[in-house]
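K.L.:
Have a look at this fold, sequence not included:
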């Protein structure tokens, strides 16, 4: 996780005193890492009450209240300017109809010389048209409302909103290896999960989900990418 955070930070290249935005802060891991290592001010937003409460406590426990601000806010309501913007696997939750507004928000809230760093799971361009018109296993059982963009769609909305991709890295092989480890650990700990009331249907669903994703990344039908953006 820390390697992932550092890679994104290397893309935005923060300076002391910078004002940074995180769109979709999750459980606060990136905020804690950045707040501990860099002299910056960080605004983090989420629309999840549980994530907000957990991240808020996490930041308080680390003594970072003066540097890190956690808010419940929809990204579309943002109206500010930041030296840098980071967003980790938030784009998959945006939905097909709101990809344009996601990149417009980044454009509108990024300073003229600012940088944005995005981590996203994408689907292969050749599969996108079929994928966008169907509900797959993950959308039905794991992430209702989730939607994977393709690289071409990302490029389209980036360009249309006055932004440019400056760097791009792919980590599909790393993710497939990670998913194999997760699946093995899940099976090792199944007796503990079973004691918590989870049944064999749950077990089979998660084994299939982890194997399904592992195969997707290994075949490059899906990819994990990190890319940086700047104004044109």
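P.N.:
Sure thing, it's come through. Bear in mind that the values here come from a model prediction, so they are computed numbers and not experimental data. Numbers count the residues shown, from 1 in each chain.

K.L.:
all contacts plus neighbour counts: C-alpha atoms, from now on.
P.N.:
Noted.

K.L.:
Give me the packing partners of the helix or strand containing residue 108, helices and strands only.
P.N.:
In this assignment (DSSP states H and E), residue 108 forms part of helix 99-109. When contacts are defined as 3 or more Cα pairs under 8 Å, 6 or more residues apart in numbering; DSSP states H and E, helix 99-109 packs onto helix 91-94, helix 151-160.

K.L.:
Just send these back as TSV, with distance to residue 229 too.
P.N.:
Shown next, in TSV, are the helices and strands packed on helix 99-109 (distance: least, Cα to Cα, whole Å):
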stretch	distance to residue 229
helix 91-94	14
helix 151-160	8
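
K.L.:
Second structure follows, compare the two:
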């Protein structure tokens, strides 16, 4: 894209400004909510016309990287990830769909005997052997979600030997055990102190929680809870009418 017909110099400058601002946003240097310098200030910084800057800002807005507000200025948008309610989604793929680098941190992994609460969550008998893991997934430099997971060692004994150092537990499980049935539960909660600390948000911030249980032919495999900052994630469901119900729109 060029800003002046036949002007290669102007086109090159346009691309440089665009790359510079994209880099600042995607790297986290300009985090969500950051007010982008005014067009007149950017024009001065890059020694170019305000029209060139305006076209760059228009492209950034179309790409969903910034929001433009009349008089107030332009602000970095909060990335919005989407995942399908009826699918087992991959968090790394979600993050990369936003154009951000993915990483995860294993906070802890332990093995223990199932408590009464664990039995209710995982649909197993009390006293069963479990592995539990706590992870934080990152989008760029910012926490994307928290993963709390229980694994039934009677069905997946290999989890005892895995430290999940190089692969998130969810992806590791999908490679180990084909699941046959899954259940999703979706809710909204206010972030408690520890959740807020891990997600780097204010205590009490609205969060989206997705709980999942999966089963294989051998029994319950895993229970997991993902906690997302509420303004950064969207769930999507696609479905068709039941065959025995009249078509309604």
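P.N.:
Structure's in. What do you need? Note that the structure is predicted; figures quoted are calculated from it, not measured.

K.L.:
overall similarity of the pair, as a TM-score.
P.N.:
Put the two chains on top of each other and the TM-score (TM-score structural alignment, normalised by the length of the first structure) is 0.23; 90 aligned residues with a Cα RMSD of 5.4 Å.

K.L.:
Deepest-packed of the helices and strands packed on helix 99-109 of the first structure, please.
P.N.:
helix 91-94 (a mean of 20; mean count of other Cα atoms under 10 Å).

K.L.:
and it, how far out from the chain's middle?
P.N.:
8 Å (Cα atoms, centre = their mean, to the nearest Å).

K.L.:
ok, now stretch 158-168 of the first structure?
P.N.:
On Cα atoms, centre = their mean, the centre of stretch 158-168 of the first structure falls 18 Å from that of its chain.

K.L.:
quick one, strands of the first structure?
P.N.:
Secondary structure of the first structure (DSSP state E): strands at 19-23, 41-46, 68-72, 82-88, 110-123, 163-170, 222-231.

K.L.:
typed the wrong thing, it's the second structure
P.N.:
Using DSSP E, strands in the second structure cover 35-36, 66-69, 73-76, 81-84, 102-113, 129-139, 142-152, 181-190, 206-216, 219-229, 233-236.

K.L.:
would you turn those strands into CSV with mean neighbour count?
P.N.:
Shown next, in CSV, are the strands of the second structure (neighbours: other Cα atoms under 10 Å):
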stretch, mean neighbour count
strand 35-36, 18
strand 66-69, 18
strand 73-76, 18
strand 81-84, 16
strand 102-113, 15
strand 129-139, 21
strand 142-152, 22
strand 181-190, 14
strand 206-216, 19
strand 219-229, 23
strand 233-236, 14
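
K.L.:
Serialize those strands to JSON lines and add fields for distance to residue 12 of the second structure.
P.N.:
Below are the strands of the second structure laid out as JSON lines (distance: least, Cα to Cα, whole Å):
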{"stretch": "strand 35-36", "distance to residue 12 of the second structure": "21"}
{"stretch": "strand 66-69", "distance to residue 12 of the second structure": "22"}
{"stretch": "strand 73-76", "distance to residue 12 of the second structure": "23"}
{"stretch": "strand 81-84", "distance to residue 12 of the second structure": "32"}
{"stretch": "strand 102-113", "distance to residue 12 of the second structure": "30"}
{"stretch": "strand 129-139", "distance to residue 12 of the second structure": "30"}
{"stretch": "strand 142-152", "distance to residue 12 of the second structure": "31"}
{"stretch": "strand 181-190", "distance to residue 12 of the second structure": "46"}
{"stretch": "strand 206-216", "distance to residue 12 of the second structure": "42"}
{"stretch": "strand 219-229", "distance to residue 12 of the second structure": "38"}
{"stretch": "strand 233-236", "distance to residue 12 of the second structure": "35"}
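
K.L.:
what's the closest of these to residue 25 of the second structure?
P.N.:
strand 73-76 (7.1 Å; Cα to Cα).

K.L.:
Which elements pack onto the closest one?
P.N.:
With 3+ Cα pairs under 8 Å, 6+ apart as the test, strand 73-76 of the second structure has strand 35-36, strand 66-69 packed against it.

K.L.:
Distance to residue 133 of the second structure added to the ones you listed, as JSON lines?
P.N.:
Conversion of these to JSON lines gives the following (distance: least, Cα to Cα, whole Å):
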{"stretch": "strand 35-36", "distance to residue 133 of the second structure": "37"}
{"stretch": "strand 66-69", "distance to residue 133 of the second structure": "36"}
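
K.L.:
Tell me which of those approaches residue 53 of the second structure most closely.
P.N.:
Per Cα to Cα, nearest to residue 53 of the second structure of those: strand 35-36, 11.8 Å.

K.L.:
So which bits of the helix holding residue 108 of the first structure are buried?
P.N.:
Neighbour-count burial for helix 99-109 of the first structure, counted by 16 or more other Cα atoms under 10 Å, picks out 99-100, 102-109.

K.L.:
Out of those residues, the closest to residue 12 of the first structure would be?
P.N.:
residue 106 (13.4 Å).

K.L.:
Isn't that closest one up against residue 85?
P.N.:
Yes. If you go by Cα atoms under 8 Å, residue 106 of the first structure and residue 85 touch, sitting 7.3 Å apart.

K.L.:
so what sits against both of these two?
P.N.:
residue 116 (Cα atoms under 8 Å, 6 or more residues apart in numbering).

K.L.:
Identify the single longest helix in the first structure, thanks.
P.N.:
Secondary structure of the first structure per DSSP state H: the longest helix is helix 200-218.

K.L.:
now it and strand 222-231, what's the angle there?
P.N.:
Orientation check (axes from the mean of the first three to the mean of the last three Cα atoms, to 10 degrees): helix 200-218 of the first structure against strand 222-231 gives 60 degrees.
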